[in-house]
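Peer 1: sequence unknown, structure follows:
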């Protein structure tokens, strides 16, 4: 653990790179726990004012959670995902997702949690769990709806197809789209402006205020247990097991509705 996520500090800016290009930057438990731990440490570092999250290389941001370890590793990976996402959500300073290539599943959720999303023209976005007989956790669905609205969220979640960068900017999923050769300069120009021209305390307070306001309008506690039970029921179903096995065996799944 440690090389799955690369950390690079440059002045007020920290870059976190998902470093599993041989696995299409899929996030296994080690990568998820590592990113969560780094972000937790960064919360105490007042010298860092902006975090950039990216995929190693220029071909893919992240293909989502790594399921190649089979059912026995899923529980640890889910705990790692919860650790990573909770630290992303609670990170007090601005986060920019620099997206080159596909951002799928957990990769999509990481970009949704980020405060800014800058994508290359070749970027693609997807939430494809319906094709594996599974369902996204209600908190991730709620975040997506808050960002893009009900209709676009249904387009992503129910169709399970990849959206291109043009469609992503149309629905408000990304902040801006640039050519691949301008992606790095555009991203770090924004990061530098945030870090050097804006007051860090004011940015933190503004971000916290926005989160508190959205949280107040968020999930009704009266239905939270129902939504949690629904997600658990679907994700532990025969179809969910079949979807994962079919993916690992590189075949078309046979879903039975059970």
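Peer 2: Alright, I've got the coordinates. Every value quoted in this text rests on a predicted model; they were computed, and no experiment measured them.
Peer 1: alpha carbons only for contacts and neighbour counts from here, please
Peer 2: OK.
Peer 1: show me the contacts for residue 47.
Peer 2: For residue 47, the contacting residues are 11, 12, by CA atoms under 8 Å, 6 or more residues apart in numbering.
Peer 1: distance of it relative to residue 41?
Peer 2: 12 Å (CA to CA, to the nearest Å).
Peer 1: roughly how far does the most centrally placed residue in the chain sit from residue 230?
Peer 2: By CA atoms, centre = their mean, the chain has its centre lying nearest to residue 110, at 1.7 Å. Residue 110 sits 23 Å away from residue 230, going by CA to CA.
Peer 1: alright, now check it against this:
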């Protein structure tokens, strides 16, 4: 693994650090190719219930791709690497982006692929690609438009303007803006709450929501019904009901 990623474990939570503070946590080509495997490894680890992605150093979540590499990439390579930053969305476990500082370009695309985005009020967001004669190419155009609507997405991306965390929260680009000294607490509280939930139900619900969003209503409802029926046969469902009736905390096993 390159020097750009660092993984830490704390109980049921795994944190993937974007660890290039001197470079504003910009993401290199090598880092892009490593990210999907990082998520596959964490998904395969039953002890991990929640994944957090955050930037080291306090100045940036990630300022985007490493511009020094841009002109060295062939168009065919660029087309193939576009889905690497979608790894958090494909991960079946909940993924939280803990954002503090500049979140630009590919860094914002990575954050948008996460299930939750908690950001400090000093954070700023932008897709500056248009200023380089380019467009977002790792999911940014589609994920942003689905979150904030086409009108705001066009204003945001066609101008390359930066917006504050407060505005990003109002627009729906992020889940929550928090005081600058409250990020760790907010992320920890959400991660702990998610870790207490039934793993099978969490990953099933994430799949139903993500796939249903791009399906017809009829197809999405059918997916929901099948997922609901399947979960009724699991140990976790029986444990949840039994624990409720016995007035005790459930002990979920993910099966």
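Peer 2: The structure has been received and is ready for your questions. Because the structure is a prediction, the values reported are computed rather than measured.
Peer 1: ok, back up a step: you'd agree the residue nearest to the centre of the first structure is up against residue 85?
Peer 2: Yes. At 7.2 Å, residue 110 of the first structure counts as touching residue 85 under the criterion of CA atoms under 8 Å.
Peer 1: and the helix or strand containing residue 142 of the second structure, how far out from the chain's middle?
Peer 2: Element membership of residue 142 of the second structure [criterion: DSSP states H and E] is helix 140-148. Distance of helix 140-148 of the second structure from its chain centroid, counting by CA atoms, centre = their mean, to the nearest Å, is 13 Å.
Peer 1: elements contacting the helix or strand that it is followed by?
Peer 2: Of the helices and strands lying after helix 140-148 of the second structure in sequence (DSSP H and E), the nearest is helix 150-159. The contact analysis (3 or more CA pairs under 8 Å, 6 or more residues apart in numbering; DSSP states H and E) places helix 150-159 of the second structure against helix 140-148.
Peer 1: list the buried ones in the helix it packs on?
Peer 2: Neighbour counts over helix 140-148 of the second structure (16 or more other CA atoms under 10 Å) mark 140, 141, 142, 143, 144, 145, 148 as buried.
Peer 1: for stretch 18-28 of the second structure, same thing?
Peer 2: The neighbour-count check on stretch 18-28 of the second structure (16+ other CA under 10 Å) flags 18, 19, 20, 21, 24, 25, 26, 27, 28 as buried.
Peer 1: show me where the stretch 101-250 of the first structure has strands.
Peer 2: 102-104, 116-120, 124-126, 163-164, 176-178 (DSSP state E, counting those that start in this stretch).
Peer 1: relative to residue 71 of the second structure, which of the buried residues of helix 140-148 of the second structure is nearest.
Peer 2: Proximity of the buried residues of helix 140-148 of the second structure to residue 71 of the second structure (CA to CA) peaks at residue 140, which lies at 20.4 Å.
Peer 1: how near is that closest one to residue 240 of the second structure?
Peer 2: Using CA to CA, one obtains 38 Å as the distance from residue 140 of the second structure to residue 240 of the second structure.
Peer 1: tell me the contacts of residue 33 of the second structure?
Peer 2: The contact partners of residue 33 of the second structure, by CA under 8 Å, 6+ apart, come to 81, 84.
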